[in-house]
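Peer 1: Structural data only, the sequence is not supplied:
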């Protein structure tokens, strides 16, 4: 079936533009006449497009007829022209044009069905990944791909909830895999599933995931000279952090003397003292950042309870208060670890104005943030003069550098270096109040 659109146009008096001096005015009659290209059509005429000749035609409007008569008359003439056009071979031409411009309905429906067949939900995809992993016949390379894909989908909260119903056993099983790369991938998947998801954290704790993480970190300590196991430890601490943050019940089990052995603080202290060069720096900073986050939670829970001592906030604070966090932090030497990290892991500020020198701002930020958070808990005044001089020199150099870098920042959104400057200045001011030399900056 072919449909031809026919336009019937009636030009009212108010839409015709003024003619130019170089154009001729069309002289109408009561019969249809061809309008030449250089003719201007005066207002009040009946105008049509002749489909057969493709020329514009016009005639006078009979005052005795109404608009309906005009449209009917025009439509009748247009249909006559259309019939003549089709008899003259226009139908075949239209058919060929349509075939080249448009795809058949059946072909379109077939494509849509193929697309629909290939659309799968996240849950369906995860189920297929889990099934293939469970088969146990994948190569290490294929297993790594499967675990990586699984981690991607587990970052979404709803997906993690579905997976947690039976999936953690599969991941903890692969923590015993002979390939350390597979173990790392399994740790990453555990971290992805538990991060920011309280319901999944509960399932993981009940399923013994914390015990498995503790065991793998403990077992890896004796393999500290291997760079491979250094990166494995980083993945393990990251997974542990994802599980324990904002979960005081799990924190209590990890840090309690009646829970795991060694206790959480003792285990983290041993890890932070490993001698693995650059990997040790990254691991130590990650552990300090982890403890900083937990301490911030603890202080936040106390502040919320003091401002509004309702039962719910009291219950949460009591969970945090049952953990001797500050006592164990001091007992296992984390103040010394923190000061060592400041002196050894933080790169000194640049000399001169060369801002192109490679700089690890992330480690600077994390260590300085940890120093600020734990400052009142640690004894800075008892440091020997040499360490005080070193810390003063380090902070002064950072202040100079970030003053220089912050000049390029023009708004609050782009203010990273300004924030770093403020943190360095704040820490410099705090150490100065503890017997450090005064600064001119």
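Peer 2: Sure, I can see it. Bear in mind that the values here come from a model prediction, so they are computed numbers and not experimental data. Numbers count the residues shown, from 1 in each chain.
Peer 1: Every contact and neighbour count from this point should use C-alpha atoms.
Peer 2: Will do.
Peer 1: where exactly do the strands run in this protein?
Peer 2: Counting by DSSP state E, the chain has these strands, from start to end: 8-10, 24-25, 33-34, 39-40, 45-49, 56-60.
Peer 1: out of those, deepest packed?
Peer 2: Among these, strand 45-49 has the highest mean neighbour count (mean count of other CA atoms under 10 Å), at a mean of 21.
Peer 1: Which strands and helices lie in contact with that one?
Peer 2: Judged by 3 or more CA pairs under 8 Å, 6 or more residues apart in numbering; DSSP states H and E, strand 45-49 is in contact with strand 8-10, strand 56-60.
Peer 1: want to compare, so here's the second one:
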């Protein structure tokens, strides 16, 4: 066979062969299919997890490297899937495949107002698409749906303010002020048809209200204090007890009400309850009211002493079955002594004004310590040291120190007191040592031991 080069028609034949090979390769580029199946994506924007379900289901989890064509020719990577309708060609100079959008795709995008893909715009990676597919298959809830459900649950738990107002109006509710309630309770108490139980209930509700300073003062202005004081010498024992309770709550830390109560004769009636036979609960309430009347009120303390109040308390102190009252009486004595001392000392540290001078003058007339010495309290108070309660012992020791200016000599002659102090010193020394071993250098028992040592030092 003659050589192609020697044939006269060699050059045309060679050109035909080259063209046929190029056409074959070009057609193969069009017909080549990726191993992964991909449906047509109408939107040329970045792939989103919000695409239709059919699109997500057709993705192959093993290979999601999808080529995104634009209007310009771009080089295809090996194994990349090409969307249907794209133009593909073989670059003879580089030997690489290239692809771009087909004319029909570009025309359809422009006709429908869609944009051509910008390869530099943000898009999801293959790993992100795999994770989205995994979440879709596992049924992971959308955070937006969860938040919406939380909002619905919150609305279900609370009702709008407008609905609540309508419900209250429908119930025809009337909100009473404290003053209105107190006036209603007083009217119920004064009703001729009221039973003892109803009057007791009315007094207990008043007691709850008069803890507030303003309410206690309003009780005085509406005549309620007179009603309460009159109940102190009534015929029913239960009413006396609750009336004393109301009175003590009303005058506590309320000077103006203290003045009204003392002026209304409350002190005399309370001492009468303490002096004559009554159940212990009644006497406890009466003693509570007396203590509330006397604290920080020197005028009431002077009147109390003139009425023989300490003698009444001495008799009560020695009453059989009144052990629980003893520590309350001792606490009242201690408070009155210390209160006067603090007032007299404070006058030395400030510029005295007229009100302060008057209080100092009144406290100077409170002769409690001489009365205690005269009425045998120097012998009565040490008896309570025999109690087993640590708190009781502490209060007795502090009261002994407060009474020392008038009772020191009697304390020295009291052998029973000396023995009690010695026993307490040994007991609390051991307890204080145990506290220190536990790391408490200034514990409670160490404080009581200091009180015992101080009293012993003064009575030697």
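Peer 2: Yep, it's here. Everything numeric in this text was worked out from a predicted model, so none of it was measured.
Peer 1: List the TM-score for the superposed pair.
Peer 2: After superposition, the two chains reach a TM-score of 0.64 (TM-score structural alignment, normalised by the length of the first structure), with 326 aligned residues with a CA RMSD of 3.7 Å.
Peer 1: thinking again about what came up before, of the strands of the first structure, which is nearest residue 335 of the first structure?
Peer 2: Evaluated with CA to CA, the strands of the first structure place strand 8-10 nearest to residue 335 of the first structure, the distance being 88.3 Å.
Peer 1: Read off where that closest one ends up in the second structure.
Peer 2: The aligned range for strand 8-10 of the first structure in the second structure is empty, by TM-score structural alignment.
Peer 1: go on, stretch 320-336 of the first structure?
Peer 2: The aligned range for stretch 320-336 of the first structure is 363-379, by TM-score structural alignment.
Peer 1: buried stuff in that stretch?
Peer 2: Neighbour counts using 16 or more other CA atoms under 10 Å place 363, 366, 368-369, 371-372, 377-378 of stretch 363-379 of the second structure among the buried residues.
Peer 1: which two from the residues you listed end up farthest apart in space?
Peer 2: The span of these, defined through CA to CA, is set by 363 and 378 at 21.9 Å.
Peer 1: so who does residue 304 of the first structure touch?
Peer 2: residue 313 (CA atoms under 8 Å, 6 or more residues apart in numbering).
Peer 1: Identify the residue of the second structure aligned to it.
Peer 2: Using TM-score structural alignment as the criterion, residue 304 of the first structure maps onto residue 346 of the second structure.
Peer 1: could you pull out the helices for the stretch 201-350 of the second structure?
Peer 2: For the stretch 201-350 of the second structure, the helices defined by DSSP state H, counting those that start in this stretch occupy 213-221, 224-231, 237-251, 255-263, 266-275, 280-294, 298-306, 309-317, 323-346.
Peer 1: Contacts for stretch 371-383 of the second structure, please.
Peer 2: 310-311, 314, 330, 396, 399-400, 403, 406-407, 410-411, 414, 417.
Peer 1: distance between the match of stretch 320-336 of the first structure and the chain's centre?
Peer 2: 48 Å (CA atoms, centre = their mean, to the nearest Å).
Peer 1: measure it end to end?
Peer 2: Its start and end residues considered, stretch 363-379 of the second structure measures 25 Å (CA to CA, to the nearest Å).
Peer 1: Please determine how far the match of residue 304 of the first structure is located from residue 360 of the second structure.
Peer 2: 10 Å.
Peer 1: do residue 267 of the second structure as well
Peer 2: Taking CA to CA, one finds residue 267 of the second structure at 22 Å from residue 360 of the second structure.
Peer 1: What does residue 177 of the second structure correspond to in the first structure?
Peer 2: Residue pairing (TM-score structural alignment): residue 177 of the second structure is matched to residue 121 of the first structure.
Peer 1: Compare residue 267 and residue 360 of the second structure and say which is more crowded by neighbours.
Peer 2: Neighbour comparison, residue 267 of the second structure and residue 360: the larger count goes to residue 267, with 22 against 19 (by other CA atoms under 10 Å).
Peer 1: Not counting sequence-adjacent ones, nearest residue to the more buried one?
Peer 2: residue 290 (6.9 Å; CA to CA, 6 or more residues apart in numbering).
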